[in-house]
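Participant: Build me a model from this:
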Amino acid sequence: MSSLQTQRARTLRHKSTPAEETLWQHLRNRQLGAKFRRQHPLPPFYADFFCAEHLLVIELDGSSHLGREGYDLWRTQQLEQRGCKVLRFQNWEVHRNLEGVLEQIRQEIAGKPEQ
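Facilitator: Okay, here's the model as predicted:
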């Protein structure tokens, strides 16, 4: 990872949204049984959250993603071509249904299908 990528990741971590901060409090320190990193570089992208062990990318989408659905779909496809599984949640889902979001992440880590 280049020093420019490291600096960009640090900047993004310092500008976390409230939803990212909330979810991070439940992902950090292996609380779900897997190690996650915030704003992890996957050039040319930065994953909101990334678990290398499971090749799992978690993206939180807020109002800045409105009108960017095509780009987000393309980005997801690019990450999936690298072997990553991408879970996307809306910021409001983290605020209104945190346990449901965490359960979907737990199921993905455990390799269980969604119910």
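Participant: C-alpha only now, for contacts and for neighbours.
Facilitator: Will do.
Participant: what's the burial count for residue 63?
Facilitator: Using other Cα atoms under 10 Å, residue 63 has 10 neighbouring residues.
Participant: tell me the contacts of it?
Facilitator: Residues counted as contacts of residue 63 (Cα atoms under 8 Å, 6 or more residues apart in numbering): none.
Participant: Same question for residue 105.
Facilitator: Residue 105 touches residue 87, counting by Cα under 8 Å, 6+ apart.
Participant: Now show me the structure for the sequence below, then we'll compare the two:
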Amino acid sequence: MKPTNEWLQSRAKAMRRAPVLYERRMWALLRDRRLEGLKFRRQKVIGRYIVDFVCFRHRLIVEADGPQHDDPEADAARDDWLAAQGFRVLRFPNRQIENRSHEVIAAIRAAAAPQT
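Facilitator: Below you'll find the predicted structure:
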């Protein structure tokens, strides 16, 4: 059964209200334009997917990959669809968010930097 847009919007709203630990930690890095003035939004519906964080200006999606991301084929299909819509997807495992947040920040900065 394909989820409806109404269901996806409701689910995204619930996810914003009760983020998991590493999504909260990632949001602490991204919110209020703290990172290079980039405006990120969290738990947004794009097509039939809910993305963790998105900067629409740079068409950049940031995903905090916890244990629920145990299906690499599904993640790859999702990423391919999002790429076809013009988005770049960066995925960071929980351990990297926890222990090497400086690498996470550097990767996001590099992805949002103007391409020369």
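Participant: TM-score for the pair, please.
Facilitator: The TM-score (TM-score structural alignment, normalised by the length of structure 1) is 0.88; 111 aligned residues with a Cα RMSD of 1.6 Å.
Participant: do you know how far the residue nearest to residue 113 of structure 1 when sequence neighbours are not counted is from residue 64 of structure 1?
Facilitator: Among residues not flanking residue 113 of structure 1 along the chain, residue 107 sits closest, at 6.8 Å (Cα to Cα, 6 or more residues apart in numbering). Here the criterion is Cα to Cα, to the nearest Å. By it, residue 107 of structure 1 lies 28 Å from residue 64 of structure 1.
Participant: More neighbours: which of those two?
Facilitator: Just comparing residue 107 of structure 1 and residue 64: by other Cα under 10 Å the higher neighbour count belongs to residue 107, 13 against 7.
Participant: where's that one, which helix or strand?
Facilitator: helix 98-110 (DSSP states H and E).
Participant: burial of the aligned residue in structure 1 for residue 74 of structure 2, as a residue count?
Facilitator: Correspondence of residue 74 of structure 2 to structure 1, assessed by TM-score structural alignment: residue 71. Using other Cα under 10 Å, residue 71 of structure 1 is surrounded by 11 other residues.
Participant: buried residues in the helix or strand where residue 71 of structure 1 lies?
Facilitator: Assigned by DSSP H and E, residue 71 of structure 1 belongs to helix 69-81. Of all the residues in helix 69-81 of structure 1, those buried under the rule 16 or more other Cα atoms under 10 Å are 72, 76, 79.
Participant: mean per-residue distance, that helix to structure 2?
Facilitator: Once fitted to structure 2, helix 69-81 of structure 1 is off its aligned match by 0.3 Å on average (mean Cα distance after the TM-score superposition for structure 1).
Participant: Tell me the counterpart residues of the helix or strand that that helix is followed by in structure 2, please.
Facilitator: Counting by DSSP H and E, the next helix or strand C-terminal to helix 69-81 of structure 1 is strand 85-90. Under TM-score structural alignment, strand 85-90 of structure 1 corresponds to residues 88-93 of structure 2.
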